[in-house]
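K.L.:
Give me the fold of what follows.
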Amino acid sequence: MIVIIDYGMGNLRSVQKAFEAVGHEASIVAEPERIRDASHVVLPGVGAFADAMTELRRTGMDQAFTEAVRAGKPCLGVCLGLQLLFTTSFEDGEFTGLDLIPGRVVRFEARPGLKVPHMGWNTLSVRRPIPLLEGIGADPSVYFVHSYHAVPDDPADVAAVSDYPDPFPAIVNRENLTACQFHPEKSQQVGLAMYANFARQ
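P.N.:
Have a look, this model is predicted:
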């Protein structure tokens, strides 16, 4: 069973509908036990890093998700769900994340003519093949909405980048743990193909 973690932030129904569109049932859950019972776990999110971590810790879902990752289950972070995987975020202060991928989360640098948040379609440049990208094709376009981006300590954790205007991690991957800074559920057929790939892992 695929589960989508509900910690009060994010367009959960859109993610659930995307899985349904590719023929896979996914349940929205807010109980650690249901995360532990799942075969696949999705950590979505839209909103503030600190608020998300506070709720995950309050409910114990942070531990349940970490256990799922360490047990080797396929786990997927989406947007804020990618940022939560990292050690530290500097969004409105300095806050500790799940620390599943060493690194930090920082705001895009202010530059003349550069709008923040980064919003809209952008192209992925694939650094290395991973199961999520199987059959996707070269230079796919996906939909982003974010003001912050990850900076992994180990460049090998980056599976794909986009430019805004400098390269930033668009997909990170460490064994069974993968995360997208963009929204696959808003990325039309490319995003649906990614969710199908994840469900088949």
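K.L.:
From now on I want contacts and neighbour counts done on CA atoms only, so please keep to that.
P.N.:
Will do.
K.L.:
Let me know the secondary structure of residue 192.
P.N.:
helix (DSSP: H, G, I helix; E, B strand; the rest coil).
K.L.:
Just give me the neighbour total for it.
P.N.:
Residue 192 has 21 neighbours, counted by other CA atoms under 10 Å.
K.L.:
what sits against it?
P.N.:
18-19, 21-22, 184-185 (CA atoms under 8 Å, 6 or more residues apart in numbering).
K.L.:
Report the buried members of those.
P.N.:
Buried members of these, scored by 16 or more other CA atoms under 10 Å, are 18-19, 184-185.
K.L.:
where exactly do the strands run in the chain?
P.N.:
In the chain, the segments counted as strands under DSSP state E are 2-5, 26-29, 40-43, 75-78, 86-89, 95-96, 101-107, 118-123, 125-126, 141-146, 148-152, 158-163, 167-174, 177-180.
K.L.:
which one of these lies closest to residue 191?
P.N.:
Proximity to residue 191 (CA to CA) singles out strand 141-146 among these, at 7.2 Å.
K.L.:
Distance from that closest one to the middle of the chain?
P.N.:
Computed by CA atoms, centre = their mean, to the nearest Å, the chain-centroid distance of strand 141-146 equals 12 Å.
K.L.:
one more, for comparison:
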Amino acid sequence: MSRRPSVAVLDYGSGNVHSAVRALDRAGAQVELTQDPETLLNADGLVVPGVGAFAAVMDALKAIDAPRWIGRRIAGARPVLGICVGHQILFERGVEHGIAAEGMGEWPGEVTALPSDVVVPHMGWNTVRAPEGSTLFEGIEDQRFYFVHSYAVQSWDFDQSIGSMNPPKVTWSHHGADFIAAVENGPLAATQFHPEKSGEAGTQLLRNWITSL
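P.N.:
Predicted coordinates:
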């Protein structure tokens, strides 16, 4: 029997992490919920979950020095997967109720409120538009995924002329306006939706990610 890839789920006080742990286990990973730096750095994959407000999640991450460990993994080309607010904090900043908070700045963009003329939070199943060659969405491009959010990144302005690096693959969805549903960028990937709540399609997305570790 082949070895199950090790996946650390970052434990920083975020809610709903146990459903992510169970989903990753179903998808074929050996999972540990932890904030131990050595485990976070050495696991085959790191998952950064998140629910709640952008600023509060950033504060909680900083309280355990998590941005440093996440950054070290990314710098070392070690896979990281962000989920929901764990996706949002990878962008430059978030603005909620007029209050701006700095994110990790791995990608350009600002997390802002979805349009006021639609029902928020955007809660429920929605389709996505995945790019050609996506690893996360291989075989599930036409499936629906489960979203729960009122804020999102609604534009993408990435300089694709930098050297010869492959540009990130960006997946979009729509709720009142187009917004970024997922990004795949070398070792770093993230989804605005919750794969752990997205049934078999979500399990397959996690399986795709785990297989790529």
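K.L.:
Need the strands of structure 1 in JSON lines (columns: mean neighbour count and distance to residue 135 of structure 1).
P.N.:
Output for the strands of structure 1, formatted as JSON lines (neighbours: other CA atoms under 10 Å; distance: least, CA to CA, whole Å):
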{"stretch": "strand 2-5", "mean neighbour count": "24", "distance to residue 135 of structure 1": "21"}
{"stretch": "strand 26-29", "mean neighbour count": "19", "distance to residue 135 of structure 1": "22"}
{"stretch": "strand 40-43", "mean neighbour count": "25", "distance to residue 135 of structure 1": "20"}
{"stretch": "strand 75-78", "mean neighbour count": "25", "distance to residue 135 of structure 1": "18"}
{"stretch": "strand 86-89", "mean neighbour count": "22", "distance to residue 135 of structure 1": "28"}
{"stretch": "strand 95-96", "mean neighbour count": "16", "distance to residue 135 of structure 1": "36"}
{"stretch": "strand 101-107", "mean neighbour count": "20", "distance to residue 135 of structure 1": "26"}
{"stretch": "strand 118-123", "mean neighbour count": "16", "distance to residue 135 of structure 1": "16"}
{"stretch": "strand 125-126", "mean neighbour count": "19", "distance to residue 135 of structure 1": "12"}
{"stretch": "strand 141-146", "mean neighbour count": "19", "distance to residue 135 of structure 1": "14"}
{"stretch": "strand 148-152", "mean neighbour count": "22", "distance to residue 135 of structure 1": "26"}
{"stretch": "strand 158-163", "mean neighbour count": "20", "distance to residue 135 of structure 1": "15"}
{"stretch": "strand 167-174", "mean neighbour count": "21", "distance to residue 135 of structure 1": "16"}
{"stretch": "strand 177-180", "mean neighbour count": "24", "distance to residue 135 of structure 1": "17"}
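K.L.:
Relative to residue 201 of structure 1, which of the ones you listed is closest?
P.N.:
Here strand 40-43 is closest among these (CA to CA), at 8.5 Å.
K.L.:
which residues are contacting the closest one?
P.N.:
1-5, 35, 65, 68, 73-78, 81-82, 199.
K.L.:
what range in structure 2 does that strand sit on?
P.N.:
Under the alignment (TM-score structural alignment), strand 40-43 of structure 1 falls on residues 45-48 in structure 2.
K.L.:
Identify the residue of structure 1 aligned to residue 177 of structure 2.
P.N.:
By TM-score structural alignment, residue 177 of structure 2 lines up with residue 166.
K.L.:
swap in residue 134 of structure 2?
P.N.:
That one, residue 134 of structure 2, aligns with residue 130 by TM-score structural alignment.
K.L.:
Isn't its match up against residue 159?
P.N.:
Yes. At 7.2 Å, residue 130 of structure 1 and residue 159 qualify as touching, with contact defined as CA atoms under 8 Å.
K.L.:
shared neighbours of those two, anything?
P.N.:
Residues touching both residue 130 of structure 1 and residue 159 (CA under 8 Å, 6+ apart): residue 173.
K.L.:
Leaving out chain neighbours, which residue sits closest to residue 186 of structure 1?
P.N.:
Leaving aside its sequence neighbours, residue 186 of structure 1 sits nearest to residue 143 (CA to CA, 6 or more residues apart in numbering; 6.1 Å).
K.L.:
Can you tell me how far the one you found is from residue 132 of structure 1?
P.N.:
Distance of residue 143 of structure 1 to residue 132 of structure 1, computed by CA to CA, to the nearest Å: 16 Å.
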